[in-house]
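Novice: take a look and give me a structure for this.
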Amino acid sequence: MDERSRPYRSVLYIPGSKARALEKARTLPVDAIIFDLEDAVAPDAKAEARETLRAELDAGGYGQTARLVRVNALDTEWGADDIAAMRGADFHGLLLPKVDAPADLDAAAGHLGDDLPLWAMMETPRGILNAAAIAAHPRLAGFVAGTNDLAKELGCAMRADRLPMVYALETMLMAARAEGKVAVDGVFNHFRDEDGLRAECEQGRDLGFDGKTLIHPAQVATANAVFAPAAEDIELARRQIEAFEAAEARGEGVAVVDGQIVENLHVETARRTLAKAEAIAALAH
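Specialist: Next up is the predicted model:
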């Protein structure tokens, strides 16, 4: 499945060191999993986590769920070994932390040695300022917003409206969309606050993100619901396409649906809505 057509509504972090969590992840209705060898794994458990994760990936059983592996940065003592341990495993992309520039992707590609897609954590001021160049890298498949680290680097408040973060979020989105790449929003830390999670998912969706990274399985249902086209959106999309095609058959360039003009650009959006709904329906969870 093409990365831009694959749903990324829910993207759940799973520690690579926890065999029980890795097993449970096979049963979760998530669109994607980030198997984490970085922040979620203590320094003295890094080597064992690599072995555990590699064994679970080799065992399979994750179905159509997109599988990303977040390795440690190459300037750490673990990064190169992480990539070497994952080479040839059954996953869809290598997620690199704290990407500052395209050179970071070049370095990872050199260690990986094949055509596996790369993903970039966007979590530093320099990375945000270089977002356009990073997005244009030929190996890059998508961005993951690292909002916790970015807030720490900026020294900004973690407000419910995320106003201090909006410039960074929109910058990475603009870069991703310019290059046709996936963009996934950052985590919501208060996993027991369902109302807060829903509000932040809705904000991310309205900004244009493809989905949200999650820290707990309890967050999956909300993210899946918010980032999926609503039934009324699907029905409207179908009516817009039908009306526009009928108008074209009459030699007209626009149609009217529910009192609003429908032009070709609206039809393109409608077709994307239907394609996303179909891709979600095709996932076998």
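
Novice: okay, CA-based contacts and neighbour counts for the rest of this
Specialist: Will do.

Novice: tell me the residue furthest from the middle of the protein?
Specialist: Arg250 (41.5 Å; CA atoms, centre = their mean).

Novice: and Arg126, what does it touch?
Specialist: The contact partners of Arg126, by CA atoms under 8 Å, 6 or more residues apart in numbering, come to 100-101.

Novice: in the helix or strand containing Arg126, what's buried?
Specialist: Following DSSP states H and E, one finds Arg126 within helix 125-129. Using 16 or more other CA atoms under 10 Å as the burial criterion, the residues of helix 125-129 that qualify are 125, 127-128.

Novice: following it, which helix or strand shows up next?
Specialist: Criterion used, DSSP H and E; the element after helix 125-129 is helix 131-135.

Novice: now the second one, please; I'll put the structures next to each other:
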Amino acid sequence: MPASSHFRSVHLRRSVLSVPAINRRALEKVHELDCDAVIFDLEDSVAPEKKAEARDNLKRFFSQTPLAGREAIIRINALSSDFGAEDMETVLALRPQAVLLPKVDSPDDILAVSDLLDENDAPESLRIWAMVETPRAILNIAAIAETGRTEGPRLDCFVVGLNDLRKETGVLPLPGRTYLVPWLMQVVLAARAYGLDVIDSVCNDFRDLDAYDTECGQGRAMGFDGKMLIHPAQIDAANRHFGPAEAAVREAKAIITAFADPAAAGLGVVNLDGRMVERLHLEEAERLMQKVRLIAERKAAR
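Specialist: Take a look at the predicted model:
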């Protein structure tokens, strides 16, 4: 039976920074950055003749100080490419929190990697993230999401890639993403139906922080868990928009307190300052407070 959203594990994925694995200087700087997760990219940002060097960079990086309180994700090249097999060998050796698969088109793309991880005795904690960036992915998104429940817990998160989707569909990069919103909402809906997190696409112009701020607000309103970033200057806005707002934290605490009152025992609905609050709101409040705790723990670990 598909899991509803309140069974999802709570992760901190407000800001997911993509770092080219070929860029050693960028790799060295990630320890200083306040992002929630780092995608170490072996795919689009690395030229074919540099792939082996990029893998060596990651081996060196992972042998040193690990990321404190943050997820490490390695984006590989497609298994069908000339580089996919060696990329997966690197993933199996380094054991990041997740492997990010590019240009996922169908459930078979997920199942092939899941089987490969199982065959090599990779721990269940090594999850699969999927790039949703092709027309076929949008058409098959519910079936892709369902693999996270029918074939074990490996599939954990979707990351939308609008650059490739625009290229393949001819949709123009207009402000507000008007003609892309229906597809984005399909991805969010499928993720929620099967208990997955979902990360909004990158904003290419990292110098226009006002436009980026607006896009973060839109992504949060659409239900995304966070945003994929291409520059450290984008971290603060993502953390602010996708993180718990002060007013939301106050309300969450009030809801938890109201249901903790012995008078509320057995009740499905309570009166909170003249507003009827249901237990589904309690579940939302508890999830938000878990995120607050995760933020505090990571700050303490840095």
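
Novice: care to give me the TM-score?
Specialist: Between these two chains, after superposing, the TM-score reads 0.94 (TM-score structural alignment, normalised by the length of structure 1); 284 aligned residues with a CA RMSD of 1.8 Å.

Novice: which residues in the stretch 101-250 of structure 2 form strands?
Specialist: For the stretch 101-250 of structure 2, applying DSSP state E, counting those that start in this stretch gives strands covering 127-132, 155-160, 197-200, 226-229.

Novice: so how far does the last one sit from its counterpart in structure 1?
Specialist: I take that to be strand 226-229 of structure 2. Compared with structure 1 after fitting, strand 226-229 of structure 2 has a mean deviation of 0.3 Å; criterion: mean CA distance after the TM-score superposition for structure 1.

Novice: what of the first one?
Specialist: Once the two models are superposed, strand 127-132 of structure 2 sits on average 0.7 Å from its counterpart in structure 1 (mean CA distance after the TM-score superposition for structure 1).

Novice: run the angle between that strand and strand 155-160 for me.
Specialist: 30 degrees (axes from the mean of the first three to the mean of the last three CA atoms, to 10 degrees).

Novice: onto which residues of structure 1 does strand 127-132 of structure 2 map?
Specialist: Mapped onto structure 1 using TM-score structural alignment, strand 127-132 of structure 2 covers residues 117-122.

Novice: hmm, who's touching the matching stretch?
Specialist: 92-100, 105, 109, 128, 139-146, 150, 172.

Novice: next, name the residue at the spatial heart of structure 1.
Specialist: Val184 (3.3 Å).

Novice: ok, now how distant is it from Ala223 of structure 1?
Specialist: Distance of Val184 of structure 1 to Ala223 of structure 1, computed by CA to CA, to the nearest Å: 11 Å.

Novice: joint contacts of these two?
Specialist: Joint contacts of Val184 of structure 1 and Ala223 (CA under 8 Å, 6+ apart) are 211-212.

Novice: the equivalent of Ala211 of structure 2 over in structure 1 and Pro164 of structure 1: what is the separation?
Specialist: In structure 1, Ala211 of structure 2 lines up with Gly196, judged by TM-score structural alignment. Distance of Gly196 of structure 1 to Pro164 of structure 1, given as CA to CA: 17 Å.

Novice: and stretch 246-263 of structure 1, end to end?
Specialist: Across stretch 246-263 of structure 1, first to last residue, CA to CA, it's 12 Å.

Novice: ok so, going back, mind listing what the match of Ala211 of structure 2 touches?
Specialist: So Gly196 of structure 1 contacts 160, 190 (CA under 8 Å, 6+ apart).

Novice: repeat for Ile234 of structure 1
Specialist: 270, 273-274, 277.

Novice: ends of stretch 35-50 of structure 1, how far apart?
Specialist: In stretch 35-50 of structure 1, first residue to last residue: 10 Å (CA to CA).

Novice: can you give me the helices in the stretch 151-300 of structure 2?
Specialist: Listed in chain order, the helices of the stretch 151-300 of structure 2 (DSSP state H, counting those that start in this stretch) span 162-169, 181-193, 209-222, 235-242, 246-260, 279-301.

Novice: that's a strand at Leu17 of structure 2, yeah?
Specialist: Yes: assigned with DSSP: H, G, I helix; E, B strand; the rest coil, Leu17 of structure 2 falls within a strand.

Novice: TSV for the helices of the stretch 151-300 of structure 2, including distance to Arg55 of structure 2?
Specialist: Output for those, formatted as TSV (distance: least, CA to CA, whole Å):
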stretch	distance to Arg55 of structure 2
helix 162-169	24
helix 181-193	30
helix 209-222	31
helix 235-242	25
helix 246-260	41
helix 279-301	28
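
Novice: which one of those helices is the most hemmed in?
Specialist: helix 235-242 (a mean of 21; mean count of other CA atoms under 10 Å).

Novice: tell me how far it lies from the chain's centre.
Specialist: 14 Å (CA atoms, centre = their mean, to the nearest Å).

Novice: now the angle from that helix to helix 209-222?
Specialist: Using the same axes, to 10 degrees: helix 235-242 of structure 2 against helix 209-222 is 30 degrees.

Novice: which part of structure 1 matches helix 235-242 of structure 2?
Specialist: Going by TM-score structural alignment: helix 235-242 of structure 2 matches residues 220-227.

Novice: what are the contacting residues of stretch 54-64 of structure 1?
Specialist: 19, 22-23, 25-27, 85-86, 89-91, 283-285.

Novice: could you rerun that using 10 Å?
Specialist: 1, 6, 16, 19, 22-23, 25-28, 30-33, 35, 48-49, 53, 67, 85-91, 282-285 (CA atoms under 10 Å, 6 or more residues apart in numbering).
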